[in-house]
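> need a structure here:
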Amino acid sequence: MTTHTMVSGGRELRSHIESLGSEAVELTVAARHEEAAGIISLTLRQADGRDLPAWRPGGHIDIATPAGLRQYSLCGDPSRADEWMVAVLDEPDGRGGSRWIHEHAFESSNLWASSPRDTFRFSPAESALLIAGGIGITPILPIAEDLAKNGARLRMLYTAREAGAHAFSGRCRALGGSELWASGSRGRIPLRQELEAAAPGMAIYCCGPDSLVDEATELANELGIGDRLRVERFSADVEAVRAGDSAFSVTMRRSGKDIVVPADVTLLERLGEEGAFVVSSCHAGICGSCETPLLSGRAEHRDQVLTDEEKAVGDCIFPCVSRALPGEHLVLDI
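Presented below is the predicted three-dimensional model:
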């Protein structure tokens, strides 16, 4: 008989497990490995032995920690229905979630997570340029492996401060066209040169520190290829409530409630006050967990999940940061 150990976390952990709602998945740590200095990988299986929900390259899950829900990209093999893999960077100066996982998640211990969510919007391509920095390799690597498996031409640049600090270096080297870049000895990767050399129609993916993602975004827009760039961020400089914001009205279609969201309160906070359960995690518009169907009304989309085209369609909203445009009344499917 196999026994599993619940990791410690007390009341705070239990409350965040409960916040996952009906999509909570109980997981067992099947294996733990050190992939690079400060980075561990966890192989996770469903505690009851059943197959796990399917996921696509670029997808991520929320893991409950005493510090809150934290997002981790799935970095294993999507064809494996029996296991997921995540990699966790130890961040002593972070918000506490990753530090707690490093200290408590060992083989046979249990974790609770959400079903997979995909904000990277990976799609097949004949060629691709993939740019990763640090722990940003985690969503990039499954994308690269899927593309390579289907015959795409790849150019992948993975930058870390030092040689030997690259996680999953063996898997990276197995991909044709990949280069492990040590910025400490070589300086910053030549993003302009790489983007200028991108062939017409080449898909471009980037994930890593804000400085890397910001530079890639600015250069891609300058070169007129911003529509081909897809990025994922681990943090965001977003003001959920700004000076000059105004109150707005909302109808909660399912409950029939009409509410007013004050100027200094987020839509997510106001929904919570009314007892409406919305899964949320980052509170910065980057993780996608609080996506809520928008039935009518125009929103001011402050998230970094939706593309410009998706924002124009306007059929959903991320209430942790987004609001109604001035004078608009929103109707939510909640």
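> contacts and neighbour counts: CA atoms only from here.
Will do.
> so what touches stretch 293-300?
Applying Cα atoms under 8 Å, 6 or more residues apart in numbering, the contact partners of stretch 293-300 are 314-317, 322-325, 328-334.
> endpoints of it, how far apart?
One end of stretch 293-300 sits 14 Å from the other (Cα to Cα, to the nearest Å).
> before we move on, the earlier item: Produce a PyMOL select command limited to the buried residues of the contacts of stretch 293-300.
To isolate the buried ones among those in PyMOL, judged by 16 or more other Cα atoms under 10 Å, type:
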select buried, resi 314+315+316+317+322+323+324+325+328+329+330+331+332+334
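> between which two of the contacts of stretch 293-300 is the distance greatest?
Using Cα to Cα, the two most remote members of the contacts of stretch 293-300 are 325 and 334, lying 19.5 Å apart.
> residue 260 touches residue 249, doesn't it?
Yes - between residue 260 and residue 249 there is a contact under Cα atoms under 8 Å: 4.4 Å.
> what about the strands in the stretch 51-200 of the chain?
Applying DSSP state E, counting those that start in this stretch to the stretch 51-200 of the chain gives strands spanning 60-65, 68-73, 84-89, 109-113, 127-133, 153-160, 178-182.
> quick one: contacts of the fourth one?
Looking back up the chat, that one is strand 109-113. In contact with strand 109-113 (Cα under 8 Å, 6+ apart) are residues 4-7, 17, 20, 24-29, 47, 61-64, 105.
> I'd like the structure of this one too, to check against the first:
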Amino acid sequence: MTNSTAADRSEIPTIIAEMVPEAEGVVSLHLEPEGDDKLPVWDPGAHIDLVLGDDLVRQYSLCGDPTDLSSWKIGVLREPESRGGSSYVHDTLRVGDRVLCRGPRNNFTLADAGEYLFIAGGIGITPILPMLRSCETAGKPWRLVYGGRQRASMSFLDELATYGERVTVWPQDSHGILDLEDLLGTPRAGTQIYCCGPGGLLDAVEERCGIWPAGTLHLERFRPQDGALDGKNTAFELVLDYSDVTITVSPEQTIAEAVEAAGVHLPTSCREGTCGTCETVVLEGEPDHRDSYLTPEEKASNEVMMPCCSRSFSSRLVLDL
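You can find the predicted model right below:
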């Protein structure tokens, strides 16, 4: 769990130095800091926000070299059902444009382990790339299985080819669906599993990893888990402790909407519980966690919550806002 800070919520001006086609529908952006400043330090698994407009903020995983603070690299898939972000990047942004960024933040950190199994689907390869470099530097054994609809739509294949047989490229049109039973059917002590990709793949991997030791599997979701946002909406009292404000959250409002209506600033981005921007400390009450960001253990602790989508089981909720 990574709490948001003033630093990772501030906006960093960058310039697009390069835009490179990486596969069908995928382009990489190379972002350099405006001026002579270095970019903030980051670790494999981190993501940044691209501030594309007043109400258009999207999250993208950093996929470049964490030791290079002179530039950031992200990969952007043109989503068939884009909500505006990916189409804006592909159709509007050009080399030389100024783009504001926020972050980086990381809830997909690479834990120390004896060996690693990486499973990526489609654009989910992006946060995995710096993890592979980190494993190489540390001399850790690893294996990657990378699936996609077809080879032409799978990005960064030239980079992955340098790793040889440790990488298995699995286009679905020629190989069928990933054989998760073969990959995950037998638990191995000391192995950590990292998976990023479409929701169907993540759900299937999560189900298969039920027989593995707790804490083995690490997931990063680009979309809310199925059913995560569902639930009964009732009104409750919300106390903003730092601001000394008490309000009522109606059944038709999210906490974030109620907080904003009260004139209190709450940084948000995805508005669906996947990015972690609005992570807030809970002082009293029982949150109704509806995010797809916190782990089950973090949700059970009730130490923090995501006000953009979560609600309250208790009639009174006190937040550190």
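> what's the TM between chain one and chain two?
Between these two chains, after superposing, the TM-score reads 0.92 (TM-score structural alignment, normalised by the length of structure 2); 312 aligned residues with a Cα RMSD of 1.9 Å.
> returning to that earlier point: for residue 310 of structure 1, find the nearest of the strands of the stretch 51-200 of structure 1.
strand 60-65 (20.0 Å).
> okay, that closest one sits on what stretch of structure 2?
Structural correspondence for strand 60-65 of structure 1: residues 47-52 of structure 2, per TM-score structural alignment.
> ok, average deviation of that stretch from structure 1?
Superposed on structure 1, stretch 47-52 of structure 2 shows a mean distance to its aligned partners of 1.1 Å (mean Cα distance after the TM-score superposition for structure 1).
> circling back: now the strands of the stretch 51-200 of structure 1 in a markdown table, with distance to residue 42 of structure 1?
Converted to a markdown table, the strands of the stretch 51-200 of structure 1 look like this (distance: least, Cα to Cα, whole Å):
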| stretch | distance to residue 42 of structure 1 |
| --- | --- |
| strand 60-65 | 12 |
| strand 68-73 | 11 |
| strand 84-89 | 5 |
| strand 109-113 | 11 |
| strand 127-133 | 20 |
| strand 153-160 | 21 |
| strand 178-182 | 23 |
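> tabulate these (JSON lines), appending mean neighbour count and distance to residue 11 of structure 1.
Below are the strands of the stretch 51-200 of structure 1 laid out as JSON lines (neighbours: other Cα atoms under 10 Å; distance: least, Cα to Cα, whole Å):
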{"stretch": "strand 60-65", "mean neighbour count": "25", "distance to residue 11 of structure 1": "11"}
{"stretch": "strand 68-73", "mean neighbour count": "23", "distance to residue 11 of structure 1": "12"}
{"stretch": "strand 84-89", "mean neighbour count": "23", "distance to residue 11 of structure 1": "23"}
{"stretch": "strand 109-113", "mean neighbour count": "23", "distance to residue 11 of structure 1": "14"}
{"stretch": "strand 127-133", "mean neighbour count": "24", "distance to residue 11 of structure 1": "35"}
{"stretch": "strand 153-160", "mean neighbour count": "23", "distance to residue 11 of structure 1": "37"}
{"stretch": "strand 178-182", "mean neighbour count": "19", "distance to residue 11 of structure 1": "42"}
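> residue 40 of structure 1: which of these is closest?
Of all these, strand 84-89 comes closest under Cα to Cα, at 5.4 Å.
> picking up where we left off before, tell me which of the strands of the stretch 51-200 of structure 1 lies nearest to residue 198 of structure 1.
Closest among those, using Cα to Cα: strand 127-133, at 7.1 Å.
> so the closest one corresponds to what in structure 2?
The aligned range for strand 127-133 of structure 1 is 115-121, by TM-score structural alignment.
> need the contact partners of that stretch.
Under the contact criterion Cα under 8 Å, 6+ apart, stretch 115-121 of structure 2 has outside partners 128, 140-148, 190-198, 201.
> trace residue 265 of structure 2 over to structure 1, please.
Under TM-score structural alignment, residue 265 of structure 2 pairs with residue 277 in structure 1.
> how about the secondary structure of its match?
When classified by DSSP: H, G, I helix; E, B strand; the rest coil, residue 277 of structure 1 comes out as coil.
> neighbours around it, how many?
15 (other Cα atoms under 10 Å).
> now swap in the one 4 residues further on and tell me
Counted with other Cα under 10 Å, the burial measure for residue 281 of structure 1 works out to 23 neighbours.
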